[in-house]
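Student: all I have is the shape, not the residue letters:
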């Protein structure tokens, strides 16, 4: 007896989330069609090229794109919603949900547009699966719109399946997730998603079935908890500086308590990127709309602590330079919001570099992967092709993104090209002893000055 055919999958939106999900689904054995409304992006992906840096993603894509030598041919791309509707059994919506301009709230226009474009074309049974991070209540509204527009009627269903990708680990997180959460309204939808995720489920990945609101809340609750933990240890760094304590030793000590844990307890410049800050603010905005704003007032302080770290690093730099920034040379190591990424959206590192420049410093930045994106955002900053060039003739060096490359730098070699051996560690990952031994004045956030 023949095996039942695997469902055919489409992925709507080929940004960071969408292209990773599409390539991973092809790797799991599915026929996949990716859609984007930007023709240039589709052309690039069809050549096996990725418009962003994510470890392992280019290789994964290259193994499956139709027409590439040696590829499985299970993955191709289109700009046509008609083709997507005709092709797919399961449609994953992976479009962006940015922060609304001038507001905390989430901009749902891309998600709404995807559903409005796809639904009228669904003439046979299909499952539309939202993966984008959305305000709670969105799935209920979108399900009603899908039922209203789809010619297939009740045979076109909606489910919600939040993503938990970490930039730098997205391929692994998609192929081997630590949990799969699905918000569904029928056993049919649940079984379809069990079929899609059969490989990770066979590895023992937990499969958590919920209603729509809970599935939507899982992502925002998880991000809020992580942000709270980061800002907590950064608040402790502020107290440590005032009391001459050591936040690194403090984090080690409390991290041994298994109720707390050591992860996300590294004090530094705080969080950034395209997800955590905007998801936090959208969660607060939605809670206000629901009349539950008091439950999340603490998140305002979490956000405030996080933003304060950037201003504090600017002030520490001014202090290191004797009180003035005008005309001083600052070498900056790092531009991305985290290592193993080229993402500079809401990057604390780039924000600090930009503030220093605006206040009169001559700033030169080096980042292993994020230079072009940083240059597009801050074209007036100086950029270098290496760490050594970035710090040449610098009056102070700032370590602002914790790339492994920076931890391996030789303080003595760098000391030969700077104007003054003064370094500020904004990520608490450099070894103070090595730098001080090489004659550097070393200062790190939340740590004793000597």
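Tutor: That came through fine. Just so it is clear, the structure is predicted and the values come from calculations on it, not from any experiment.
Student: make it CA atoms for all contacts and neighbour counts henceforth
Tutor: Noted.
Student: tell me the buried residues in stretch 305-318?
Tutor: The neighbour-count check on stretch 305-318 (16 or more other C-alpha atoms under 10 Å) flags 305-307, 309-311, 313-318 as buried.
Student: can you check stretch 224-238 too?
Tutor: Buried residues in stretch 224-238, defined by neighbour count with 16+ other C-alpha under 10 Å: 224, 226-238.
Student: strands along the stretch 301-450 of the chain, start to end?
Tutor: Remark: strands assigned in the stretch 301-450 of the chain by DSSP state E, counting those that start in this stretch are 329-333, 362-366, 382-383, 396-399, 422-425, 441-444.
Student: next one for the comparison:
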């Protein structure tokens, strides 16, 4: 049983039970802690209390059901509540995992959910406690929130703050929480560091690096990591533009430069770019915060990174228009993929759905299929058509677009699809399909940044 320095069992709470919070709560229970999760939405709490999750994440629902109290055979270490008083009384370490979206009409980060969580929790902290921020926030937020915590908490200075950024990849969140590639903690006391070493003792014992920093550095680690990944993706997409102009093959180019261990092969697949609820808004918030700090020139390159990324979506629409003879009006377009990445049902800022929507606005008759993201896609774009299978999506299509790299799409029966399509034309927007397999089945195959034959 994990213990506090006093020898008493250490109890954790998780505030905010969305994607990050639900995963963190279930993983902490898996590591042996008693955990109490809080959310202000009763419907979400009721669902989680039944061992169900409001999103698709491989392995998360099974992990949750293994520990939720009241479920047969569970450990009973995980409960949920809407009561701030109960959370404050229960927990020794409180993880704040609420959302930090992009402000409407601005690049800056919306801190209202984080600020609200601290304002609602702090007045109930009457004994020593460690509040740990995990949300992605602008640098400087932790220092401000630490002061806010001291002002509002009856425990005063005994209510400490630490910052512990998350590095979850959708589709791998359970693995990334239980076996992280690094743990970063921003702390101001030995006590805070010791408590977090206790929380993460299992992964640290497995060899996970434990990096101790100050508040600003801990806040910058997440945004810097996302800015680097976004830059690498946009770099290879810029090379795809040059490759198309020069008649080169960006896939071979990426393979060649990836053998340089200073560069590596990861995030070097050219395509329609990145999306989701993190990377785009995080790099924009990073630029906005740098401007507030007077360091805006340091991150001006991120504007071009963002521009290249958005340009890829428009380029895919242009390729589709060219493939069907110069006009999308009345053309039947099958779109394989709606989520921003595979192994997720997340369609936030999805390049695939954005392309589908643009084609629809230009008069194309778009039919979408996705293994997990259909319901979320329908809520965002209810005017698109949706098919129950890839075969149904492709039936009668003038053009097929492969826009999310689900494994299912790499294993499609290309001959069966060829039999039902009006025209055997496919554009691979993710560069993950095998061109020879499709061409042997009679398809005209094109991909971004690669020769047409």
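Tutor: Everything's here; your move. Not measured: the values here are computed from a predicted model.
Student: could you dump the buried residues of stretch 305-318 of the first structure into a markdown table with distance to residue 347 of the first structure added?
Tutor: Formatted as a markdown table, these follow (distance: C-alpha to C-alpha, whole Å):
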| residue | distance to residue 347 of the first structure |
| --- | --- |
| 305 | 15 |
| 306 | 12 |
| 307 | 11 |
| 309 | 12 |
| 310 | 10 |
| 311 | 13 |
| 313 | 14 |
| 314 | 14 |
| 315 | 18 |
| 316 | 18 |
| 317 | 18 |
| 318 | 20 |
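Student: coming back round to it: hey, which of the strands of the stretch 301-450 of the first structure is tucked in deepest?
Tutor: Of all those, strand 329-333 has the most neighbours on average by mean count of other C-alpha atoms under 10 Å, namely a mean of 29.
Student: which bit of the second structure covers it?
Tutor: Per TM-score structural alignment, the counterpart of strand 329-333 of the first structure in the second structure is residues 332-336.
Student: which single one of the buried residues of stretch 305-318 of the first structure is nearest to residue 193 of the first structure?
Tutor: The shortest approach to residue 193 of the first structure among those belongs to residue 306, at 37.2 Å (C-alpha to C-alpha).
Student: quick check: chain neighbours aside, which residue is closest to the residue most central in space within the second structure?
Tutor: Central residue of the second structure (C-alpha atoms, centre = their mean): residue 170, 4.8 Å from the mean position. For residue 170 of the second structure, ignoring the flanking residues on the chain, the nearest one in space by C-alpha to C-alpha, 6 or more residues apart in numbering is residue 344 at 6.3 Å.
Student: how close does the one you found get to residue 64 of the second structure?
Tutor: When distance is defined by C-alpha to C-alpha, to the nearest Å, residue 344 of the second structure is 17 Å away from residue 64 of the second structure.
Student: okay, these two: which has more neighbours?
Tutor: When residue 344 of the second structure and residue 64 are compared for neighbours, residue 64 comes out ahead with 25 against 20, by other C-alpha atoms under 10 Å.
Student: residue 349 of the second structure matches what in the first structure?
Tutor: Counting by TM-score structural alignment, residue 349 of the second structure lines up with residue 346 in the first structure.
Student: residues contacting that match?
Tutor: Residue 346 of the first structure makes contacts with 272-274, 277, 337, as judged by C-alpha atoms under 8 Å, 6 or more residues apart in numbering.
Student: same thing but at 6 Å, please
Tutor: 272-273 (C-alpha atoms under 6 Å, 6 or more residues apart in numbering).
Student: what ranges does the stretch 201-350 of the first structure have for its helices?
Tutor: According to DSSP state H, counting those that start in this stretch, the stretch 201-350 of the first structure carries its helices in the segments 212-243, 247-255, 276-289, 297-320, 348-358.
Student: okay if I get these as TSV plus distance to residue 109 of the first structure?
Tutor: Shown next, in TSV, are the helices of the stretch 201-350 of the first structure (distance: least, C-alpha to C-alpha, whole Å):
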stretch	distance to residue 109 of the first structure
helix 212-243	17
helix 247-255	41
helix 276-289	14
helix 297-320	25
helix 348-358	27
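Student: so which of those is nearest residue 372 of the first structure?
Tutor: helix 348-358 (12.4 Å).
Student: quick check, residue 192 of the first structure in a strand?
Tutor: No: under DSSP: H, G, I helix; E, B strand; the rest coil, residue 192 of the first structure sits outside any strand and is assigned helix.
Student: need the counterpart of residue 176 of the second structure in the first structure.
Tutor: Matched to the first structure by TM-score structural alignment, residue 176 of the second structure sits across from residue 173.
Student: what's that match in contact with, if anything?
Tutor: Residues near residue 173 of the first structure by C-alpha under 6 Å, 6+ apart: residue 165.
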